[in-house]
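Participant: quick one: sequence plus predicted model below, questions after.
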Amino acid sequence: MTTSTTSPRQAVFRTFAASDGTELFYRHWPAPTPPEDGSERAVVMLHRGHEHSGRMEHIVQELGLDRFHFFAWDARGHGQSPGRRGDAPDIETLVRDVDGFVRHIAAAHGIPPENMIVLAQSVGAVLAAAWAHDYAPPVRGLILGSPAFRIKLYVPFARQAIALRLKLCGNFFVNSYVKAGLLTHDQERAASFRADPLISRAVSARLLTGLHALSERIVADASAIAVPVQLFISGSDVVVRHGPQHRFYEALPHPLSERHVLPGFFHDTFGERDRDQAFAAMRAFIDSVFAPPRERGTSRLPAPVRSALLWADRVGPSARTYRRLEAPLPLSSLRGLGFRLLRRLLPLAAPLSPGLKLGRDTGFDSGATLDYVYRNTVGGRTAPGRLLDGIYLNSPGWTGIRRRKELVEELLELAARRLRTEGLPVRILDIAAGHGRYVLDMLEKIGPDGWDEALLRDIDPHNVEMARRRATERGLAGRVRCVTGDAFDAAGLAAIRPRPTLVVVSGLYELFPDNGPVLASLQGLAAAVADVGYLVYTNQPWHPQQELIARVLTSHRGGRPWIMRCRSQTEMDSLAAEAGFIKTDQRMETQGIFSVALARRMSAQSVDAQNADTRDDDAGDDDKLGDSRASLPA
């Protein structure tokens, strides 16, 4: 691989539209040397907090890689992008912006994500890690320099004070204490930092607190990041703490992942005086992740589809967590004592709160409970009851589910518009509709000309009757059919006629830990959907109250404990892909609990070709897994 250019590259200035329409600035350094195999490749760079894309230009010149395009953005509120300096609507907006940036590069420059490396520093590194976790992009790898998983705040209780003031008084700004001399030993780079008019030292409190919450979630669930990661830790960093960086790396599953601790380096890892050490390692890492599968030898990770289908529901972190939640806690456990106390208090509190009572009567994961959560109207005959019901309705899970409903409707509308644009009918199928609220709400939003017919199925006759009643109340009975049906009956799904062109599965697969029934259901849908069609599906990659729910709440299935197994986004996308659906768009609710994805049905020929590629890539690898970081746990 060529690693040095004959002359400095010149950047082209461009913009792209983020998901909310905001035009964000970025730089593009075209590749000076054509690719040997005709396959364009790119390095996508995300700057650290306070800075901008121009501060990363030296990486382009010094790293070389003449056959790679380089791209670097100015995050909103930074550099030449709009927005108040050091601010954004929330930290999740920035993660979604990363997804939009990569999608724009793929569409506008013809470089698929599979041929991209994402290189990021500090706050940018946290955004890149969160994007890889939440959106499961098929990029070749991440290169992360000193990710700001935990910022050093030297004033005691500073983080708690910032969070309290934010809650009481609203957003405000905090100025960085970090001087240029604490970022790098490179005097020229430190001087340019001090003189740069585009650098802003302020950061909003909502971004600071959001960054902390996001980092804790990503570090705790780093095992869900499926792509190779090269992590650089600056040994003398006074800005961020090392502990979370090490914990993050130790949970990464990919065997090509690397950790490099650079003694004496300050926080600006890729701008340090001796950065050539890091750059040499980066070139070797890029070589390794772009090597053909046969050259990776024992480091070859099995294809994501096989990993998801054969392992994730039986081995690995999510399976271990599920088995742990199935087992009762020891009688001597203080945590177990607390959960037992909550279980005994629940029957006493339920009569006061309509939401708790409904959950006790029908199951906290039932269609009736979800309909109550969607209505989001506090009930109760007494002040304590209304207070209790309000706390219940505003728990993280229910808040996330209401946002999930909005995102489901958003992607259903998007798919319906695409079908209309392609001159195709909009025939909607919901295989577990409950009371049908979100589909019926969406149909009213897009209007009578935006869809042709809808079929709402549910295994519970009561839910079917409620959906039928709601459709009649809205004057939609002539075009909306409501029938009883099993969402896991693959043959029954495949036989649905007329063929649907838009299927939605919301909040269903998250309730079932085994991948076999989920895959069978998806395969039935693939057989049912017309040659051109879309699938909207939801996922729950993480939940902050997973153990509380498992130890205290009951399911609609016979009153058993409601134990959930969280699926990584890679796992869920792989199941959809195995059935014949390829993700085209995704949304994430702000807490990171729920995702909503839109996928397009592949042709049968494409599915066969994909499975053939998977079998070819994995041939001979099974006997080598013991030599790699992907080894199955005992």
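Facilitator: Sure thing, it's come through.

Participant: rest of the way, CA atoms for contacts and neighbours
Facilitator: Fine.

Participant: and for R560, the neighbour number?
Facilitator: Using other CA atoms under 10 Å, R560 is surrounded by 12 other residues.

Participant: swap that for A280, sorry
Facilitator: Number of residues near A280 (other CA under 10 Å) recorded here: 12.

Participant: gap between the residue lying closest to I563 once chain neighbours are set aside and L46?
Facilitator: Nearest non-adjacent residue to I563, counting by CA to CA, 6 or more residues apart in numbering: A550, 4.5 Å away. Distance, A550 to L46, by CA to CA, to the nearest Å: 39 Å.

Participant: now A349
Facilitator: Distance check for A349 against L46: by CA to CA, it reads 49 Å.

Participant: who's more crowded, these two?
Facilitator: Neighbour count, other CA under 10 Å: between A349 and L46, L46 has more, with 27 against 17.

Participant: spatially nearest residue to the more buried one, not counting backbone neighbours?
Facilitator: Once flanking residues are discounted, L46 sits nearest to A120: 4.6 Å by CA to CA, 6+ apart.

Participant: let me know the helix or strand that that neighbour is in.
Facilitator: Assigned by DSSP states H and E, A120 belongs to strand 116-121.

Participant: another one to put next to it:
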Amino acid sequence: MPVQNLEALSRPLPAWHPKRWYFALARGLLQTVGRLSKGIRIGLEHGFDSGVMLDHVYANRAEGTGFLGRAIDRAYLNAAGWAGIRNRGALLEARIVGTIMRAAEAGGVVRVADLACGGGRYALNALARVGRRAAVAATLRDYRTENVETARANATRLGINATIEQGDAFADADLDRLGTVDVAVVSGLHEIVDDDARVKNHVRQVARILKPGGTLLLTVQPDHPQLEFIARVLRSHTGKAWAMRLRPMELTRRWLEAAGFVVEHAEMEPLGIFGVVRARKA
């Protein structure tokens, strides 16, 4: 998405614009009757792009106050963007399983790091599917305490033994503490960062912690059908408007290749909103 369009979504609409009235009404409904929905309450408290929010979306279980609250939550969870997120999670989960099993063929322990795990569902589900078929040492990180706590609860529920800790995916010192890994996962992180230079550099940072021949699994978001509604109505985990940065797949490919990766596979989920890229460190 061009920078000027992103900036335009962050600017208030003129007072006379009908869309301004529509979006104001939508915000009012979220703040009132919308609070009956658990998902909307989570979004208002933690941000609609937060790890806590995504964990509720992945669970896909309508919850709320009374029948109306549950009905609102079901409609909310059925939104195209959230359906795409669940598709992305299923696709990424399958890619994690396949990548671990392929790495395990070389023998030894496969070291996996999810650098911004949120509630950790897709990674933990993947580890559960791998089970005893491979020896895995997994580290799941997130920089927000509530996400780490959610991921730990999910790991306990699934009976998964993994290191789950707080860490900044963009901090060199935190990345260095991981040592070198066989598989790195970056899901849903770059999509909430609007600084292209920071994302491009992060690809290089991840390359540094991967072993030669190691694999990066990276999510991308080239499109979104509700872009303006989200930017005008919903708040992110920072408290600011949730103005997404859309990036074409080709741009991500160029950044990966410049960082020394070979893109082996790229696949979009069925709705065409999100994709998963598998890249090998040359």
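Facilitator: Nice, thanks for sending it over. Keep in mind that this is a model prediction, so the values were computed, not measured.

Participant: hmm, back to that, count of neighbours near the residue nearest to I563 of structure 1?
Facilitator: Using other CA under 10 Å, A550 of structure 1 has 19 neighbouring residues.

Participant: secondary structure element for it, which one?
Facilitator: helix 546-552.

Participant: that helix vs structure 2, average offset?
Facilitator: Following superposition, helix 546-552 of structure 1 is found to deviate from structure 2 by 0.2 Å on average (mean CA distance after the TM-score superposition for structure 1).

Participant: which residues in the stretch 1-150 of structure 1 form helices?
Facilitator: Taking DSSP state H, counting those that start in this stretch as the criterion, the stretch 1-150 of structure 1 contains helices spanning 57-63, 91-109, 122-135.

Participant: repeat that for the stretch 51-200 of structure 2.
Facilitator: 51-59, 66-77, 80-104, 121-130, 145-158, 172-176, 196-209.

Participant: what's near enough to touch the corresponding residue of structure 2 for the residue nearest to I563 of structure 1?
Facilitator: Using TM-score structural alignment, the partner of A550 of structure 1 in structure 2 is A231. Contact analysis of A231 of structure 2 by CA atoms under 8 Å, 6 or more residues apart in numbering lists 9-10, 241-244.

Participant: again with W255 of structure 2
Facilitator: Contacts of W255 of structure 2 by CA under 8 Å, 6+ apart are 200, 203.

Participant: check which helix or strand it maps to.
Facilitator: Using DSSP H and E, the element containing W255 of structure 2 is helix 249-258.

Participant: over in structure 1, find the residue span that helix aligns onto.
Facilitator: Using TM-score structural alignment, helix 249-258 of structure 2 pairs with 569-578 in structure 1.

Participant: same check, this time on stretch 15-33 of structure 2
Facilitator: Matched against structure 1 by TM-score structural alignment, stretch 15-33 of structure 2 falls on residues 331-349.

Participant: please point out which parts of the matching stretch sit buried.
Facilitator: For stretch 331-349 of structure 1, the neighbour count (16 or more other CA atoms under 10 Å) marks 339, 342, 349 as buried.

Participant: who's in contact with the last one?
Facilitator: Applying CA under 8 Å, 6+ apart to A349 of structure 1 gives the contacts L356.

Participant: same check on the second one?
Facilitator: Contact criterion CA under 8 Å, 6+ apart gives V552 as the residues in contact with L342 of structure 1.

Participant: now it: which helix or strand?
Facilitator: Element membership for L342 of structure 1 (DSSP H and E) is helix 334-349.
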